[in-house]
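Enquirer: structure of the sequence below:
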Amino acid sequence: MFWKATIAQNPSFNITGNVIEINSKMPIEYATITIIDTNSKNPITGTITDVNGVFSIETRASNFYIEVSFIGFITQTFKDFSVTNNKIDLGIISLSEDLQNLGEVLIRAEKSQTEFKLDKRVFNVGTDLSSTGASALEVLNNVPSVSVNIEGEVSLRGNQGVQILINGKPSVLTNADGNALGTITADMIERIEVITNPSAKYDAEGTSGIINIVIKKSEKKGLNGSASINVGEPSSNSFGLSINKRTEKFNLFSQLGFGIRSFPRESKSINSDLINNVSINSFGESEFDEKFSNILIGTDYHLNDYNVITLSGTYAYEVEDQSSIANFNSIDASNSITNRWIRDEKTKATNPKLSYELQYKKDFKRHEDQDLLFSALGSSFRKDQSSDFLNTVIVGDDSDSQQETRTDYKLEDYIFKLDYTHPFLEKYTLETGSQYAINIVSNDFAVSDLIDGNWVNNLDLTNVFDLDQKVFALYATGAYEGDLWGVKFGLRMESTDLKTILINTNETNGNNYTNLFPSVHTSYKLNDNFSLQAGYSRRINRPGLRSLNPFSNIRNNFSISRGNPNLLPEYTDSYELTSIQKIGKASLNFSLYYRYTTDVIERVSTFVENVSISQPENIGVSNTTGFEFNGKYNPTNWFSLNGDFNINYFSRKGVFETTTFDFKGNNWSSRLTSKFKLPLEFDFELSGNYFSRFKTLQGETFENVFADFGVRKKILKGKVILNVSVRDVFASQVSETETSQPDFYLYNGDKRGRFITFGISYGFGKGEAMEFSGQRR
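Expert: Now for the predicted structure:
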């Protein structure tokens, strides 16, 4: 029966309780408690639950009942309850999801849709996705041009070299080795921005594109998280845990992971002297074993509705063991083996890694898109590595020999950024900002030979290489964006100060240069289903440590690669015309692009006494004209098809020393992925990849074809996911290159083999279980 007070003074009643979700037993934050007048059915007063699902409310009403509700859950009504000392304790209140009403909401829901902006496409997340509890990766998989495979790897136009931002800034939550995107659910996401040709606002250093996930400002979703356990063959065993806690002022996030992984490889090489008709061949197997652990802790602190500070840090520690056995044969002109030996390698390394970031973002009342962002990011990495090499002679007159190497490597990176966005006159936007990046590297490398029982330092291969690079940037962009047409201009200035030194030999090298990087973007919307975008940007590719460090890799004494401290950056002018079209249940993108690159960085091989030495050089210019198509087709709710096709024609012109390198060629690649939603909540995915054979500066790279597939099963309403994935199903992915010159021939081939991974993931709170591949490095 309804409660009716009998005391004339209308005493005050204190009503308490604890609201939880019936399956997970997790507290429900922001559930609504309403005191309702029995006669008029009008609300008298109300409150909401705190982060622990607890509530307390006072009322002087004399005739009332109580309702407990939360969006997407069945409302609980209390009309019969007991009173003790003017207190009403409702105890534990379990709410269950309202699946029937949720289905009705989905039918009437606002559909997610794509808008075409000047230099990007914007995917607005509608309630068709946000009401389902989907993860951020599932939302990304609905975005045109974006594909997410069953292991959670994100690619843009078929390329996985994509940068993912959160609210316009780098974030530890987007780390590809982590599971933290699983703590971001669809109902937290306002929109996703896809940028395929970045403007002057972004680094001029090359990238395949940018995906920016914009989180709703008002979302405070309580506790979200996911945990995963993976086992695999070859050994790929890992555990990962991600937790995200959102309160009124704080968003706390953390990750913990550890595991053991193995990466076997088969390799083969041929060095042929075509003048003397002699060659040295090798074939062997190696295995790279890694033990790793990492922890991440961070928080967003909302000072108020317009100011937020982010502070986070990560620490990781890796232990590496690598072993390999390679069989070498020396063959003379009569095709007889003159020497045979086995080279045995044992390598050990430890790698501590530390990264941290401080960010401050200020929004303004006058416009939702006006904001100021400051960020400071730092990271350090160390590698302490030692290798032992033993040559055991099987055939021939040579003696057994031993070598050892030692590496002490240190890396420090710091990035400071300031960005300001100012919209005005409704259709105009001004962006400006600056960046200062510091890169400090030291590589202490030593090689020793065992001679007459004593280790003797090899001075020709031992040195300390230090690199210090500082890049200061300023940028400004201005844009007009109307209903159908818009244009955006930008200019970025980057000043680079690079210093390198070989300490033991006191060889220094410096390169100071300042460049301007303009960008122009425009778009025209013919109708809601067809738009055109055109863009131009100038890019730079600065050589990194691997390209600059002159030390030789002696893993194979007859196939040596090294860097070149005199290397210059290469520059690219990139033009692109893209059409974006929606036809029924298909989204299609066609792109024509042209790239002109100067000071092209290419590896050049030289050959002396059966030893090939590969070193990067700046050689001439490259003209590339290409066509790209990617599409997504969802004919039914249970089947989707994603396809990417890219073909380009290139022309190379250049001279190195006395050799002219002029040639033309083409290459193409394609990828087709089909996804099936099967009965009993099974998902099946199959993808095929093909990369064509193409010419290189001195030879060719062979074609490559391989397939991946995966199956996953959702249980407990998606809170638990069982996942099986197989990479390179037919073990057909082989990396092969050959170098053909008048006086020598080189062949190198590597094969990784098949990887099978089984994982179990559990999502709690509003988080969803994630598909995390334990084999990712």
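Enquirer: CA only for contacts and neighbour counts going forward, please
Expert: Will do.
Enquirer: what is the helix or strand residue 635 falls within packed up against?
Expert: When elements are assigned from DSSP states H and E, residue 635 belongs to strand 621-636. Packing contacts for strand 621-636, counted by 3 or more CA pairs under 8 Å, 6 or more residues apart in numbering; DSSP states H and E, involve strand 586-598, strand 639-653.
Enquirer: can you redo the ones you listed as JSON lines with distance to residue 422 and mean neighbour count?
Expert: Output for those, formatted as JSON lines (distance: least, CA to CA, whole Å; neighbours: other CA atoms under 10 Å):
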{"stretch": "strand 586-598", "distance to residue 422": "31", "mean neighbour count": "18"}
{"stretch": "strand 639-653", "distance to residue 422": "37", "mean neighbour count": "18"}
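Enquirer: another for comparison:
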Amino acid sequence: MKMTFKSLVSLTFFFITSIISAQTLKIRVENNSGKAIENATISSGNIVLSKTNSDGEAQISASKIIKGNILVTAYNYAETLYSFTNINTQETTVIQLEKEENKLQEIVITAGRKKENISTIPSSVTILNQRDIQNQTNISTNLSSVLGNLVPGLGTTTNKATNAGQTLRGRQVLVLIDGIPQSTPLMNGQRDIRTIDANAIERIEVIKGATSIYGNGSGGGIINYITKKSPKSDSFHGNTTIGTTFNPIHSSETFGYRLSQFFNGKRDKFSFVAGGSYDYTALQRDAKGKPLGQTDGLSNSDQINLFAKLNYAITDHTSINLLSNFYNSTQHAKYISQTGVYGVTPTIGVPGEDPGQNAGTPYNYNLMLSFSKDNLFQNTQLDVAAYLNSFRSMNRYVASASAWYGPGQTMINSDKKGIRINFNTPFSIGNIPTEITYGLDLLNDVTYQDLVDGRVYIPKMDMTNIAPYAQLKLDILENLIFKGGIRYENATVRVKDYNTIATGANGAGSIFVKGGDIPYNATMFNAGLRFNKYDWFNPFISFSQGFAINELGRILRRADENTIDNLETDPIITNNYEIGFSSRISNINLSAAYYISTSKLGANLVDVGGYLVAQREPETVKGYEISLDYRILEELKIGGNYSFVEGKAKFDDGSKVYLNGSRIAPAKATAFINYKPTEKTNVQVSWVNTGCRNRFEPASNGKYKNSEGPISTVNLLNLSANYAFNSKWSISLGVENLLNNYYYPTVSQYRALDAEYVLGSGMTSSLNLHYNF
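Expert: Model prediction:
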């Protein structure tokens, strides 16, 4: 048989291809110290090729590598894309992964509605990554505690089911879940921080200072919970957690438990994250073993969270996403409060049952459908999201109240529907790289508050808001970045005719108020510069404005006029001026910021004859924040932060008064020592200090007005530890109030109310077993 030249070429090509296909590559995955990383996933083109063994090694077929690239991912490490310049089967390819917590360039979504490096953003940003969240949730799964312990400028936790007094830089904060607003600024129920379980969260982004980028209610800044993401390559994973909490010194009735199960996976173009958790908090006791007072407490409370996020990649550039999250947290108290005397004896819990309905959050439900396309025109990215949020907040039952006649219990009802359309288009002005982010926000927010017996406490407020915006970013010089933007708020709040709630028998004290439309129109501006050439000095300066129709419900419920037109319902326009910097010198990270926040109108809640009334005077809030961490050794890291804020309101006669404790938190200092002796063990000891503050004089009867009480220093020490038996099994231990301090939380001190003079929890331990597959 005669072989032609063409046949010879074909045979040679087949032979070479067969050899290449048979090539096996050896991969070793390790950290920066050369230690092997077990169970790292190696994939290419969305197909999982292998996972590393206990020596960090794996073998993959060269023929399955697409375009010469592999993606390497591992828990607690930043994902790494490795490109082969040539394929060498004789030597082991070593790939080093960077610790997630050590990444130089954090990616932030919240600040500008697009992915941005934190070094390009001219404002203060705090990012809590998965390691930060895990260390804190080992101690407590209460997100109010997690944030209060870590975020400079945010008030410490209240040790309650509410986040009363947890302002950010002295002003209200807007809480989001993947951009969906959770807060109820029309009538602040102060339950918006605890709206999702920590196990459903990938990271938390906190943008500090006034911003209108997400609309109404962000005078102090934004807290955005970024939910867990699905894997980028074909796989199926799960995480199971079972645990218990208890007071190890006074353990009777204190044993709680926690169950959590989450799955995530990807198959071809479809990916998902889904799961749920159940968390039961048993009786809480103080350092001496007494049951805590039950006023807005967490004793005997259940927390349920059901989460699902589905994604379908239509093409490499187009995808749709569906998110659903249900959250419930209610108290089923077996104790009732025995009221103490403010400044003398604490309010404690005694066996009994409240006659009212279970207080807390009966439900908070979020649903969002989003569409993304990153090559619309001229590399323009389009993101469209339609969402709804339905929120119910049940306040505790009271036998008598100054605000209405007789006993009662109120519930805040809030239903939001919205659409967000966001474009980002990159282009150039001459040789200057430029991009513009622009779009439109549509929001309908219906909020009201009534008593469970049917009486209307706050009438239905039906707000429609249309807000176009645009944000420009220019690299005006090398490493000098300018950002400036504008947003136009066009809102109308519709209120029907209503009667204020009676304060006496037979309708006494009730006033008829003629309803109508309340229009709001305002143009918000922001501008900032950041110079990011040098790691050792990365300064910024910025000006930004925020818009808030804040506490409108309180104004309506205390109406003393017969028509809405005569009420002072103007919005709060906040101006935020800030200067700061970040520095990285070797293993030292340092950041600092100073800010001034002003508004011509305020909403400080002051005590007038036993009623909390919104004070509409001009306000100025000032403060500063400093954060520092230092990696002494690869296995040893220390750090901490300090924040201080002060605020005053100014009256027409030129006199000034301090803003009270509900707005201004005392100085806060935190510190931590993190020790990781082996890859399997991690221990962190953290300290939280709240300073003293005494700004107000008692009244002639010797009593302080609501939220004007003096504050004494509080020091708390916490412990968090993790140990991994192997790549699948691990255990965690957390101890809150490690020294079993006997103390009053700041909210118990400044509120100056007998019923709320409740001690903090004594030592509380948390032990959890984790299984990952």
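Enquirer: TM-score for this pair?
Expert: Here the TM-score for the pair of chains, by TM-score structural alignment, normalised by the length of structure 2, is 0.65; 603 aligned residues with a CA RMSD of 5.2 Å.
Enquirer: which residue ranges of the stretch 601-750 of structure 2 form helices?
Expert: Remark: helices assigned in the stretch 601-750 of structure 2 by DSSP state H, counting those that start in this stretch are 746-751.
Enquirer: please spell out which residues along the helix ranked longest in structure 1 are buried.
Expert: Longest helix in structure 1 by number of residues (criterion: DSSP state H): helix 99-108. Neighbour-count burial for helix 99-108 of structure 1 flags 102, 106 (criterion: 16 or more other CA atoms under 10 Å).
Enquirer: any idea how far that helix is from the chain center?
Expert: With CA atoms, centre = their mean, to the nearest Å as the basis, helix 99-108 of structure 1 stands 34 Å off its chain's centre.
Enquirer: what's the answer for stretch 600-613 of structure 1, then?
Expert: For stretch 600-613 of structure 1, the distance to the chain centre is 33 Å (CA atoms, centre = their mean).
Enquirer: returning to what we had before: quick one: which of the helices and strands packed on strand 621-636 of structure 1 is nearest residue 663 of structure 1?
Expert: Residue 663 of structure 1 sits nearest to strand 639-653 of all these, at 5.3 Å, using CA to CA.
Enquirer: and that closest one, how far from the chain's centre?
Expert: Taking mean C-alpha positions (CA atoms, centre = their mean), strand 639-653 of structure 1 and its chain are 21 Å apart.
Enquirer: reformat the helices and strands packed on strand 621-636 of structure 1 as CSV; add distance to residue 265 of structure 1.
Expert: CSV is the format used below for these (distance: least, CA to CA, whole Å):
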stretch, distance to residue 265 of structure 1
strand 586-598, 34
strand 639-653, 29
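Enquirer: among the ones you listed, which is nearest residue 704 of structure 1?
Expert: Taking these one by one with CA to CA, strand 639-653 is closest: 14.7 Å.
Enquirer: hmm, who's touching that closest one?
Expert: Residues from elsewhere that reach strand 639-653 of structure 1 (CA atoms under 8 Å, 6 or more residues apart in numbering): 147, 157-158, 619-634, 660-677.
Enquirer: quick one: that strand to structure 2 mean distance?
Expert: Compared with structure 2 after fitting, strand 639-653 of structure 1 has a mean deviation of 2.4 Å; criterion: mean CA distance after the TM-score superposition for structure 1.
Enquirer: could you point out which element follows that strand?
Expert: strand 655-656.
Enquirer: for the closest residue to residue 69 of structure 1 other than its chain neighbours, the count of nearby residues, please.
Expert: For residue 69 of structure 1, ignoring the flanking residues on the chain, the nearest one in space by CA to CA, 6 or more residues apart in numbering is residue 75 at 4.6 Å. Counted with other CA atoms under 10 Å, residues neighbouring residue 75 of structure 1 total 16.
Enquirer: residue in structure 2 paired with residue 75 of structure 1?
Expert: Using TM-score structural alignment, the partner of residue 75 of structure 1 in structure 2 is residue 59.
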